[in-house]
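>>> Show me how the following folds:
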Amino acid sequence: MKHSTPLLAATAMLAAALSVPANAADLHVLNWKGYGADEPWAVAAFEQATGHKVVNDFFNSEQEMLTKLRTNPGLYDVVMINAAFTGQAIDEKLIQPVDVSKIPNAVDVSAEKAQSPMLNRDGSAYGVPWVWGLTALAINDKSFETPPTSISVMWDEARKGRVVIRDDAVEAIQFGAIATGQNINDIKDMDAVKAKLTSLIPQIRTFWSSENDWNQMVASNQIDVGTYWSGSADRAKTQFKLPVSLVIPEEGAVGWLDAFSIPTGSDNVEGAQAFINYMIDPQFYVEWVTKVGAPVSANDKALAALPEDSFNRAVMGSPEVAKRIQFQAPITDAQREAYLAVWQELKVNAK
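You can find the predicted model right below:
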């Protein structure tokens, strides 16, 4: 029996090798850091199931994501794109049509999101909806006896120097639009938005760029309130046990839809399809929510697999919350440049 052990081990290794697809290869994924696709347990499960080795790369803004696609043609196989930016990626031929028939779990994706005009063009799908969420407010629970209900808390003198906002021109301008009672996709009075944000600047402690920035500040009790992503707030509470709660202001919140696309020139389209299928799988999603905290799945079957009282079903799925969400739509280059000019001016004055 002792002599048979090496033989059994060799046989097992051979069987494992034979189970890996002959075309298994490196799979380069471009996404936000700490956003599902790079969870060690998820990567390990996907690699074991498919044989494809995941190589992650990250960005800190949509503009950085587009720049990486432009300057590294053929490098990436999968990219996560905010749907509002998918059209720009299509126009620049940075991504290619996705054969959704090769992604079995896509049949359970919400029809409304799957058919979004932001992700489809000329009869082809360029993105597979993954998750959606909000840019709303998150609070330091230690700073409030009762959670605020209004966006006006950001301007509360009592919070001066303990307020944060993300360093993103588009998001900041849209936040200002909500604060002035306007449609984020049809801003009629930019002067009002600029004035509102100008009055917010003295309240600001800093401009944050990543989840880690936000979480470290609340962990060290440096902040009371700030703009934050719904999924990030959930992760802060679930994974890091921080005193963080999401607040969806009565005035509204910015909604966004994230989707996976396949960059033009990908060398591993089959692996990309398998990865997207894994990322929208209900089993992965439930594990992601449970272990880490996550945004709302675009896969109806995955969302239904959560407990009925879970935040992503009970709160994010509430009709009352739905009324307050304004989903981001694409903006033109001219609009983006105008937003950036206003935001840069505000930041200079802050210094």
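
>>> From now on I want contacts and neighbour counts done on CA atoms only, so please keep to that.
Will do.

>>> hang on, residue 250 packs against residue 148?
No. If you go by Cα atoms under 8 Å, residue 250 and residue 148 don't touch, sitting 9.7 Å apart.

>>> Those two: which is more packed in?
Each of residue 250 and residue 148 has its neighbours counted (other Cα atoms under 10 Å); residue 148 has more, 18 against 14.

>>> would the more buried one count as being in a helix?
No. Secondary structure of residue 148 (DSSP: H, G, I helix; E, B strand; the rest coil): coil, not part of a helix.

>>> With adjacent residues omitted, what lies nearest to it?
In space, residue 148 comes closest to residue 247 once its chain neighbours are excluded; the distance is 7.3 Å by Cα to Cα, 6 or more residues apart in numbering.

>>> cool, residue 269 as well?
What sits nearest to residue 269 in space, not counting adjacent residues and going by Cα to Cα, 6+ apart, is residue 77, at 6.5 Å.

>>> What residues does the residue nearest to residue 148 make contact with?
Contacts for residue 247 (Cα atoms under 8 Å, 6 or more residues apart in numbering) come out as 136-139, 147-149.

>>> Now list the buried members of these.
Taking 16 or more other Cα atoms under 10 Å as the criterion, what is buried in these is 136-139, 148.

>>> Return the distance of residue 348 relative to residue 264.
Applying Cα to Cα, to the nearest Å, the value for residue 348 to residue 264 is 38 Å.

>>> One more sequence to fold, the one below, so I can look at both together:
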Amino acid sequence: MKKFIALFLCGILTATALTGCGSSSSAGENGEVIVYNWGEYIDPETLTMFEEETGIKVVYDEFETNEIMYPKVEAGSSAYDVVCPSDYMVQKMIENDLIQELDYDKIPNAKENIGAQYYEQAAAYDPGNKYCVPYCWGTVGIIYNKTMVDTPPTKWADLWDEKYADNILMMDSIKDSFMVALKKNGFSSNSLDESELQIATNDLIAQKPLVQAYVVDQVRDKMIGGEAAIGVMFSGDAIYVIGENPDLDYVIPEEGTNVWIDGWVIPKNAPNKENAEKFIDFMCRPDVALKNFEYITYGTPNTAARELIEDEDLKNSPIAFPDLTQYNNLETFLYLGEDGEELFNKYWKEVMSN
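Have a look, this model is predicted:
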């Protein structure tokens, strides 16, 4: 699953633990590539394919959140070759000189197969697209059970409706919960205006008595099992849960939302730069990108892969591939600096302590 969701089984897809990845005995005939990615965010078969086709051993590690990943990369204690951060974290890594510029001549599939519109979106946090190749993208919206909700939700404000008391699921995530509350009030999700943040904080505090739980991956099982009526969810997870329970549906609220992109980057201290380039190029190959899309159900920015999707409903899914021109006030999270992070953390503590 995407974002904040992982089993964190280090090296689960390889026979070599990360701590032993530096030994030559663990490498393939052409060395190794050390990958740090979200949990359940790649088809394991694609890693096997890469190893068989290249002779390069994949050493695979997983993280739960951008905030867990970042200090490990910053400390350099574990030298990764390829990492998959989200938009705002890519920006933070660029500003702190933790990742290196890409040589697109070494990753031609990234030039040929990733849609121009995704590079344009990514330019908001990676000007010139120098550092990051888009891997997956999506939206944040409202998931709801049609048998438990009398009127389909259209606004974030519907998550404050008292008739859904104890049946509302919110994300256990500072950025996403504040995005909901800020957008509800017509503010930017990247706002640093303390008066706006205080309004959002007050709204989140007022909502707390109505909230059944602040969840991470539990949102899937709860919605599939009919344990809640309405909640906040990532688009890729929405595709999965709707497939499991046809009573569920997903909507992007009219006040706008977060449109996110996760992408591949190469850290400055990557020990196997050439193998990292080969790995990223392989993941941008249409057939490989298709396998990953079908496995994780998050929108692929690989337009060549999308053409290969055989299921027409999925190929044209308004959840996986929404027409963003139909929506207003869409934003991508930006890195707001250390002071901005401290500000959001301060107000989140206020929410959680009330």
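
>>> Please state their TM-score.
After superposition, the two chains reach a TM-score (TM-score structural alignment, normalised by the length of structure 1) of 0.82; 322 aligned residues with a Cα RMSD of 2.6 Å.

>>> still on that earlier bit, just name the closest of the buried ones among the contacts of residue 247 of structure 1 to residue 104 of structure 1, please.
For those, the closest approach to residue 104 of structure 1 (Cα to Cα) belongs to residue 136, at 32.8 Å.

>>> Specify the local secondary structure of the closest one.
Using three-state DSSP, the structure places residue 136 of structure 1 in strand.

>>> what's the nearest residue to it if we skip its chain neighbours?
Once flanking residues are discounted, residue 136 of structure 1 sits nearest to residue 253: 5.1 Å by Cα to Cα, 6+ apart.

>>> Now do the same contact list for that neighbour.
With contacts taken as Cα under 8 Å, 6+ apart, residue 253 of structure 1 has the following neighbours: 134-136, 175, 178, 324-326.

>>> Now with 7 Å, please.
134-136, 324-326 (Cα atoms under 7 Å, 6 or more residues apart in numbering).

>>> Residue 166 of structure 1 too?
Contact partners of residue 166 of structure 1, counting by Cα under 7 Å, 6+ apart, are 207-209, 227.

>>> export those residues to TSV and tack on secondary structure?
Shown next, in TSV, are these (three-state DSSP):
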residue	secondary structure
207	strand
208	strand
209	coil
227	strand
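
>>> and these, which two are the farthest apart?
Maximum pairwise distance in those, criterion Cα to Cα, is 11.2 Å, between 209 and 227.

>>> what about these two, which has more around it?
Between residue 209 of structure 1 and residue 227, residue 227 has the larger neighbour count (other Cα under 10 Å), namely 25 against 14.

>>> Wait, the more buried one touches residue 140, no?
No. Under the criterion of Cα atoms under 7 Å, residue 227 of structure 1 is not in contact with residue 140, lying 11.7 Å apart.

>>> Mutual contacts of the two, please.
Residues touching both residue 227 of structure 1 and residue 140 (Cα under 7 Å, 6+ apart): none.

>>> So which residues make contact with stretch 133-141 of structure 2?
With contacts defined as Cα under 7 Å, 6+ apart, stretch 133-141 of structure 2 is touched by 110, 232-236, 250-253, 257-265, 298-301, 320.

>>> how about the strands of the stretch 251-354 of structure 2, start to end?
Using DSSP state E, counting those that start in this stretch, the strands of the stretch 251-354 of structure 2 run over 259-264.

>>> picking that back up, kindly state which residue of structure 2 is aligned to the residue nearest to residue 136 of structure 1.
Under the alignment (TM-score structural alignment), residue 253 of structure 1 pairs with residue 257 in structure 2.

>>> How about residue 90 of structure 1?
Under the alignment (TM-score structural alignment), residue 90 of structure 1 pairs with residue 94 of structure 2.

>>> who's in contact with its match?
By Cα under 7 Å, 6+ apart, no residues touch residue 94 of structure 2.

>>> Now, the contacts of stretch 133-141 of structure 2 that are in helices?
110, 235-236 (DSSP state H).

>>> Output the residues you listed in a markdown table; the columns should cover distance to residue 172 of structure 2 and neighbour count.
Formatted as a markdown table, those follow (distance: Cα to Cα, whole Å; neighbours: other Cα atoms under 10 Å):
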| residue | distance to residue 172 of structure 2 | neighbour count |
| --- | --- | --- |
| 110 | 33 | 22 |
| 235 | 17 | 29 |
| 236 | 17 | 22 |
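
>>> what would the residues you listed look like in CSV with distance to residue 278 of structure 2?
CSV is the format used below for these (distance: Cα to Cα, whole Å):
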residue, distance to residue 278 of structure 2
110, 11
235, 29
236, 27
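
>>> who's in contact with residue 318 of structure 2?
By Cα under 7 Å, 6+ apart, residue 318 of structure 2 has no neighbours at all.

>>> likewise residue 349 of structure 1?
Going by Cα under 7 Å, 6+ apart, residue 349 of structure 1 touches no other residue.

>>> Let's see that with 10 Å instead.
For residue 349 of structure 1, the contact set (Cα atoms under 10 Å, 6 or more residues apart in numbering) comprises 198, 201-202, 343.

>>> contacting residues around the strand or helix carrying residue 196 of structure 2?
Element membership for residue 196 of structure 2 (DSSP states H and E) is helix 194-207. For helix 194-207 of structure 2, contacts defined as Cα under 10 Å, 6+ apart pick out 157, 159-162, 165, 168, 170, 177-189, 191, 211, 343-344, 347-354.
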